[in-house]
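> How does the following fold in three dimensions:
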Amino acid sequence: MIFSIYLSLPWLKDLASIVSLPAAILIIGGIAYIPGYMSAFLVASLLLDRQPVFKDEYPSDSVSLLIAAYNEEQSIFDTLKYVADQDYTGEIQVFVINNHSTDDTEEEIMRAKRELDLNITIFHESQPGKFHALNNGLQYVVTPYVITLDADTVLHPSAVRYLVSRIKSSPPDVCAVAGSMLVRNSRKTIWTRVQEWDYFLGIASIKRLQGLYQGTLVAQGAFSLYKTECVQEVQGWPDAIGEDIVLTWRLLKKGWKVYFEPLAVAFTDAPTTLGHFAKQRSRWARGMIEGLNEIKPWKQPQVYTKYLTGINLVMPYLDFVYTFCWLPGLILAFFGFYWIAGPMTLLVLPLTVISYGLLYMYQKNYVFNNLDLRIRKNKLGFVLFILFYQMIMSPVSVWGYLQELFKSKRVWE
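Alright, predicted model coming up:
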């Protein structure tokens, strides 16, 4: 980072003559200094990471599994079938909470109950909102561990076993373990092709980084395991659009730790259109702001958690600078005005490919090979992910920040 600052001094001087020195520092800091530092920190940390071995790869503790379902007639049976096919030897009690569905979701659940070798109980929740459904199911959980699973997500046969193995192999103050999410419908559209690489490289690597420092910031509701007593102690899932984010931060505030298990793999359906993608990711950005509003980074009890949530504190600044400075600067460069972007910008590409190459090798050698999975060929998606993904993500995130700032109506779909 220091070397980058040294190299940028002529750029800083030229830009300052146009927009003033303070503005130039804010712009260059948001598009170069801080992102460069974060990338270097990520790669260096992951190169040093050594996942602890399991103390018991075949635990048999009873677990409860909560599935909140709203109009999921197309997917709920498959989701339950993959739960039934788990190689976990312990009892899995499945609670499906029908969140006021208006289609044939309940009929599909009843079909699964008849046809699958699975202990399924159905509850009904009339109040809209995933947090209402999960809290409804939580009150019936008597097992020491509870797993949440989205109704459109299917599990690798060993997913539950690896989640339970990780928490059983962890120190007593670990209260949750996040599973690893990958894209199932990556062949559906060009948008799902691009998102496949985001899940495979981006999201997985960030969770590994956070897990390394024992502060995974989101035990995502799509597939994560929690100690039941810990979730109950923080009063379950909160009334928030990012209910899993706020829940995780409440758990961290208690001084507990949250891990990540890369071998506990689940496959989810990514948004197939740009509009659906924008709604999902703006909702995630808004959920992050909800978490920051409720629990400030400096109030987290552990040093690493302060640091990791502190990084989230600067994300709105980075996204605003990228959206309103970097993207216009890229357009100006096409007309010969190299105030913000220029030919030297292309040097970022080989560095990006190298860093993602390291992450790719880890995912291939440690995760996919061990799970007998094959990486799909998706070269076009990778190129689009490298070149254009952030150009979409930052404006979408800014949209989510503004929604939370102006308290727009919350929409989960």
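> all contacts plus neighbour counts: C-alpha atoms, from now on.
Fine.
> for the protein, which helix is longest?
Longest among the helix segments of the chain by residue count, using DSSP state H, is helix 379-405.
> and that one, what does it pack onto?
Judged by 3 or more CA pairs under 8 Å, 6 or more residues apart in numbering; DSSP states H and E, the packing partners of helix 379-405 are helix 190-197, helix 274-294, helix 303-321, helix 348-362.
> One more, please, to line up against the first structure:
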Amino acid sequence: MRYLLPFLLLVALLAMLVLRGYVNSEIAADHRVRNPVGTDQVPEHILDGGPVIDARSKTEPATSVRIPDHHIVLTFDDGPDPEWTPRVLDKLKEYHAHGVFFVTGTMASRYPELVRRMVDEGHEVGLHTFNHPDLSYQSSSRIDWELSENQLALAGAAGVHSSLFRPPYSSFADAMDDKSWPVAQYIGSRGYLTVVNDTDSEDWKRPGVRTIIKNATPKHGKGAIILMHDSGGDRSQTLAALDRFLPSMQEEGYEFTNLTTALGAPSALTPVSGAALWKGKTFVTAVGFSEDVTGVLVAGLSVVGVLVIGRFGLMLLLSFVHARRVRRRNFRWGDAPVSGRVSVLVPAYNERKCIEATVRSLMASDHPIEIIVIDDGSTDGTADVVEAMRLPGVRVVRQQNAGKPAALNNGIAHARYDIVVMMDGDTVFEPSTVRELVQPFADPKVGAVAGNAKVGNRDSLIGAWQHIEYVMGFNLDRRMYDVLRCMPTIPGAVGAFRRTALDRVGGMSEDTLAEDTDITMALHRDGWDVVYAENARAWTEAPESVQQLWSQRYRWSYGTMQAIWKHRGAVFDRGHSGRFGRVGLPFVSLFMVVAPLLAPLIDVFLVYGLIFGPTGKTVAAWFGVLLVQVICAAYAFRLDKERMTHLISLPLQQILYRQLMYVVLLQSWITALTGGRLRWQKLRRTGVLDAPGAAPGARAAAGADHRRPVG
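Alright, predicted model coming up:
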């Protein structure tokens, strides 16, 4: 069930995009236009007849009629248009004129309020197909579909069906040929009057107001069906022409009327009720919703683009600044290096497979330490393994299962020294890790130090993806936050704290599921500096299955949201706390909560663009974003002295891994908004990491070159 709601949401978003493509003629659209052919099969009386063709009778031959003298039927094609159609309607209303609007289904379903206004103000509405194809290219089933979908849009928009039809790309009656005439016959057999025109204003060419009026003016008092347009481009000349044409023709005795009124026939519009009405309303409502959703998605995609490019640009710039500062500062954090003994806390719950390698890696440390393993009620004999090792300087503290924060607080209570290093029970340190980690404490303003957590088990695809994430995301982020002086998280796998700072903020809190983020934010609010020690490397065992990864990231993301909410008051604080609140909290919120939730839009629109177009621009944009990520990843790998071969899987990571993180974050949002509670979840460990220099297993997992002491 945890995947169902996010999956359904993605499917719903894609469905909305498909519907939008459907009503924007991006699906099933056919833009071919046929050249004229011969007229041998068209009856002479049709070619020489009027612009209204009636082929509805199954027993009688088709007939055509003209508009009576001094009657004008103004017809407007291709709408409704949200900009021009209301202004055309206003102009007709101003001069008490009526006309016929031949609407396409795509436009009618997107702007139903305009179709309703047409009907309410006494105009007639006719069909102009759904997608505006040349029907001479279409099969009878496709023609039926164009008609039925056009009627569906009319029913949903105004609760009516119409018996008037104008073929796209039609002209005068004498332009009927051997390809268009069979279409007119088939349309008639479906119960429609085919309406062409006998007076073309040619307003679509935008020839000027005077020319439009000249083209539209009937000769010698004759009646006319005049072709104009209320959509398809700039219709300002059409509007200006109407402002002059309507009053001048009325002064000459012309009446601007509906088609059926001019012919003395019953109205072409019939009310729709029952299932047909609700089907139409449902369709139009869905179209409107899809348009709104698409607008939100486009806005969200813009936000994602700005956040992604902005974040990566900032990460590159500030990481470069950080690297230069590290390289050129040949200085010590204080008057003298930190050389005193420190306490290393190892909270452990059922870490039997990993704990020996963890402890032995600490025993190889080149900095004096005491080791305290806090067994949090393990049931697999974790504490027994440590005690059986009988190593000097290693103590085991047993407690009933109470969770990691309680275990760490218990360890702090047993620690003898002023600097406390914390790590996970599945992590191994290099010999130099502790020494590198504690040096910043020579500066009395430093309250905590973040180390460089690295993925040890990176041989699998999911491990390689997490390796990329750790190097590019977490560690490049930490360099950026270090320069901005707003480090949001001390990683649980490798971090160090000044005991005085811990005491002042009350130790590790159980208020959130991200105790490492919570304590870091609390230290900022108490005025302490939090810095990054990139050479303090620790190798941790990352989740090896999607299920385990989901469980871990679900806890991380939910806990981070809890911590942000808990410390939201920092935004209004002064001093160091206020700086963190107004810089650190917005960054964490944008980059860890908002951006990952919106990131799948990149891939959703990739699929949309590949199917509906423009394919070239879509692919180029997607690869442009990927290129920025590759550049950032390559630079991060260079800074961390990692081999670039793992970046081969980066494109696949961006497609698949991003969706997993979206599901995780969405589920966290749902949990937070519904007031749910998330319990700690124990990951299954394999014990593949060994102590540095102890066995080849760790070297194979992490790379032997990274196990050498630094400096």
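> about what we covered before: may I see the buried residues of the longest helix of structure 1?
381-382, 384-386, 389, 393-401, 403-404 (16 or more other CA atoms under 10 Å).
> Single out the most deeply packed of the helices and strands packed on helix 379-405 of structure 1.
helix 190-197 (a mean of 23; mean count of other CA atoms under 10 Å).
> quick one: that one aligns where in structure 2?
Under TM-score structural alignment, helix 190-197 of structure 1 corresponds to residues 461-468 of structure 2.
> same check, this time on stretch 151-158 of structure 1
By TM-score structural alignment, stretch 151-158 of structure 1 lines up with residues 425-432 in structure 2.
> Okay, now that stretch: how far is its last residue from its first?
End-to-end distance of stretch 425-432 of structure 2 (CA to CA, to the nearest Å): 18 Å.
> same thing with stretch 319-333 of structure 1?
End to end - CA to CA - stretch 319-333 of structure 1 spans 20 Å.
> Please work out which residues of structure 2 line up with the longest strand seen in structure 1.
Identified as the longest strand of structure 1 according to DSSP state E is strand 257-268. Mapping strand 257-268 of structure 1 onto structure 2 (TM-score structural alignment) gives residues 529-540.
> what does the matching stretch contact?
Stretch 529-540 of structure 2 is touched from outside by 426-430, 432-437, 440, 445-457, 475, 478-479, 482, 485-487, 493-494, 520, 523-524, 689, 702, 710, with contacts defined as CA atoms under 8 Å, 6 or more residues apart in numbering.
> same thing but at 6 Å, please
If you take CA atoms under 6 Å, 6 or more residues apart in numbering as the criterion, stretch 529-540 of structure 2 is touched by 427-429, 433, 436-437, 445-456, 482.
> Just those residues: which are in helices?
Per DSSP H, the contacts of stretch 529-540 of structure 2 map to helices at 433, 436-437, 482.
> how about the helices and strands packed on helix 379-405 of structure 1 in CSV, adding distance to residue 88 of structure 1?
Below are these laid out as CSV (distance: least, CA to CA, whole Å):
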stretch, distance to residue 88 of structure 1
helix 190-197, 27
helix 274-294, 31
helix 303-321, 32
helix 348-362, 25
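> Any idea which of those gets closest to residue 77 of structure 1?
With CA to CA as the criterion, residue 77 of structure 1 lies closest to helix 190-197 of those, at 22.5 Å.
> Just give me the mean distance for the closest one relative to structure 2.
Taken over the aligned residues, the distance from helix 190-197 of structure 1 to structure 2 averages 1.2 Å (mean CA distance after the TM-score superposition for structure 1).
> Tell me which other helices or strands that helix touches.
helix 379-405 (3 or more CA pairs under 6 Å, 6 or more residues apart in numbering; DSSP states H and E).
> what angle separates the helix it packs on from helix 348-362?
For helix 379-405 of structure 1 against helix 348-362, the angle by axes from the mean of the first three to the mean of the last three CA atoms, to 10 degrees is 100 degrees.
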